[in-house]
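Student: got a structure for you, letters missing:
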């Protein structure tokens, strides 16, 4: 068999009963978390524009749009993943040379699963497949250093997961994966320099195309059977050689992923924790800061600290702010939190945060870098105008692999994001349905998601 056929055999053979109880619980937590951050973005201007476009394009109404309405599965996948990606509050996976967000696949699996009336167990199994494929390719085939985006590995994961939930046979699954992997090799420029809306839409595009690839395969369209190892295939053109024995893989990779505590790029989480700890120290005054210095690991410095992906102190948009370590630490020191409110346009351009981020410097530390990705060590030092020094360090948090999030804590984050839109009763129904997916159909869940208002309720927000 070719390598894509071996991968397809793994996908086709995956069964719900192979997933441990712990992993099933964490998959449900990831689904709840993903839906929460998606609903929390319903009133974001870019998503409103995409929704209007999606409605104008039409579709076969096989799949629900979160917040009401419907479209074809691939278009619903784009919109729903766009929602879950916009706040940059989703889960993450840290490999030594790559960072990805496996929950980006959930919107596509949900849309495809609804279109074929899949069961909740089918959904959970397909999500487990997505996590396994996405994380394992990130482990052995990183692409960021080659100038390609981390969505490259996702093209294989999302097609595999959609093919799984659609119950395609092994041959059609291989074709779906091959089509999607061949066609979706995105450039890393998406996340360098001045960031655009596309930062949050690059994976929705891959999710849409991966879903479409599975639909094409379902009607007999074939793809390059040597997409990995062939002449001008992935290995030769981008990644170099790598090996995965898919016959030995399990469905447990979700346990190696982490959920964000703060609404911020994943590598910033420990720095924000340290900054918030400083705000509680006796004598600290946010209005008297002379300088802020962040010491962190190399990957954080390169991606969000002003290293290889460009300066991070000239911030004017939400997309730039949530990928700027200086901004996120500065606003944490001023506001004591980093949540969606910290990315409101008026907050980003506020004189206090703009002045403070210009006083902020970031330095990579070799010892910290050696501890990554098992930890995300960071130290924040703040000097006041009178010379007083405040400092704090952090390396992990609740939601990190060493401290997995439990259902109650996941519901706290979900409720905070969802209740202003859906109200407490509907939010609770959605959460209970996710937790009981083993006994529900996908359509039971999407019927509830269709009832969520696309506008925030002023009374709930208050």
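Tutor: The structure has been received and is ready for your questions. Since this is a predicted model, take the numbers as computed values, not measurements. Numbering: from 1, shown residues only.
Student: from here on, contacts and neighbour counts on C-alpha atoms
Tutor: Will do.
Student: I'd say residue 358 and residue 311 touch.
Tutor: No - contact status for residue 358 versus residue 311: not in contact, 11.2 Å apart, counting by CA atoms under 8 Å.
Student: helix, strand or coil for residue 361?
Tutor: Secondary structure, DSSP: H, G, I helix; E, B strand; the rest coil: residue 361 is strand.
Student: so after the helix ranked longest in the chain, what's the next helix or strand?
Tutor: If you go by DSSP state H, the chain has its longest helix at helix 407-435. Next helix or strand after helix 407-435 toward the C-terminus (DSSP states H and E): helix 442-449.
Student: For the next helix-or-strand element following that following helix, name the packing helices and strands.
Tutor: Sequence order places helix 458-461 as the next helix or strand after helix 442-449, per DSSP H and E. Applying 3 or more CA pairs under 8 Å, 6 or more residues apart in numbering; DSSP states H and E, one finds that helix 458-461 makes contact with helix 407-435.
Student: Show me what the helix it packs on is packed against.
Tutor: In terms of contacts (3+ CA pairs under 8 Å, 6+ apart), helix 407-435 is packed against helix 21-39, helix 442-449, helix 458-461.
Student: And here is the other one:
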């Protein structure tokens, strides 16, 4: 691993191409390296994870809409779409779109927690779609996915987006692009041009995650995935891009990312060094914003000490700044306390999440957010008794820890009862975290997937899929085209296909 300082261009100054961030990432992506069993296994885990959450979301509105759009672009040599039969193929750009929306919709897959937080598994649908259409093999696929995780992790450790109200997919676009470059074995110059184009078209504000939310965040990874494919295709054909996209005096960092980005350094692997970044990431056990996963587990832990939640007077939750201002009362977002709020708002409401988990002692990706559940009178009363606070202690345990796996994600809760009793407990990590009580390994990923499949997928289909994952690195191009999950006949809702759109 080698460290580089990211220079910010002054007016009239020139930064050598070889010293630009986009070129350094492109060079890393174009180099070959030897796979390790640990990386291959973790890539397989995340493909399993994505399959489960995608099928669980298969008939939700954003997924149905994206699938209906994608199905207008048939291509016999293309890529598969989640839920549909493997013999049906579509243009990789549109298959990537549909599958990315399915994976992202429930906010139920993996995470990076660093200077920036994000979901690196968002990259997999796009990379797999391109691999299927371009006849790539298992080793190509695994190395490409690992490259995307590496790029996104390194950018997330170095460059903060959220404090500047820029959405985290700003790092996803360049990561996916670097991966496609690796997948197709492109040269450094071509990948460099494509990364700059992708970075330029992956910047969005965080208004999509505040106030009255739509389904935008479900669509966002698919949008930058499509952009990444487009960027690579144009670069292969000889197109160039805005340069230097990050460091320029009108560039992304100088104009948009002024806060918390002084003296930026980035570490990147060199030559044949394994791309281990994926090992610094982790998945969710519960369908909620990651900062809420530890709060759900904390609620499960503390609820045995409470005889009757109706006798609670007040609940204070202490955690890091991010939890307080993004998911907590520090957001000053009234919708986070409203039963009229959308699921997209409530899965990022620490107050709602803690109240429901405390009452139920369980969490479900649909039932915990349904109309009946969020409108219970006793839940609304409890929910509005909860307040979050930024804590210096928890800030220190998160922000001053450089290792993403050691950043403490949890918090402390104080529950005040009507009789004057005070109950206090805390948790550092969600249970499924690598440092948690029950860290996820391959069996836990499989169990999560099977539970999410419910009655949507036949056992034979599930077993065939898992057999492919077990031999992931050795798959040939035909088997890569089979790396998909088809749902039982009649289980896919295609009503959105009946609507005549633009396509």
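Tutor: Perfect, thanks for sending it. Since we're looking at a predicted model, the values are computed, not measured.
Student: circling back: mean shift of the longest helix of structure 1 relative to structure 2?
Tutor: Following superposition, helix 407-435 of structure 1 is found to deviate from structure 2 by 1.8 Å on average (mean CA distance after the TM-score superposition for structure 1).
Student: show me where structure 1 has strands.
Tutor: Counting by DSSP state E, one finds strands in structure 1 at the ranges 63-64, 70-71, 93-95, 98-100, 289-296, 360-364, 378-384, 389-394.
Student: Ok, which of the ones you listed comes nearest residue 305 of structure 1?
Tutor: For the strands of structure 1, the distance to residue 305 of structure 1 is smallest for strand 360-364, at 5.9 Å, taking CA to CA.
Student: returning to what we had before: single out the most deeply packed of the strands of structure 1.
Tutor: Among the strands of structure 1, the stretch with the highest mean neighbour count (mean count of other CA atoms under 10 Å) is strand 63-64, at a mean of 27.
Student: Read off where that one ends up in structure 2.
Tutor: Alignment note (TM-score structural alignment): strand 63-64 of structure 1 is matched to residues 79-80 of structure 2.
Student: Could you list the residues in contact with that stretch?
Tutor: With contacts defined as CA atoms under 8 Å, 6 or more residues apart in numbering, stretch 79-80 of structure 2 is touched by 86-92, 95, 129-130, 132-133, 481, 484.
Student: So what's the residue count around the equivalent of residue 125 of structure 2 over in structure 1?
Tutor: With TM-score structural alignment as the criterion, residue 125 of structure 2 lines up with residue 107 in structure 1. Look at residue 107 of structure 1: counted by other CA atoms under 10 Å, it has 33 neighbours.
Student: Name the nearest residue to residue 107 of structure 1, ignoring sequence neighbours.
Tutor: Of all residues beyond its chain neighbours, the one nearest residue 107 of structure 1 is residue 81 (4.8 Å), with distances taken as CA to CA, 6 or more residues apart in numbering.
Student: how about that neighbour, what's its match in structure 2?
Tutor: Using TM-score structural alignment, the equivalent of residue 81 of structure 1 in structure 2 is residue 100.
Student: Quick check: the gap between its match and residue 246 of structure 2.
Tutor: Separation of residue 100 of structure 2 from residue 246 of structure 2 (CA to CA, to the nearest Å) stands at 26 Å.
Student: I'd say residue 243 of structure 2 and residue 196 touch.
Tutor: Yes - here residue 243 of structure 2 lies in contact with residue 196, judged by CA under 8 Å, at a distance of 6.9 Å.
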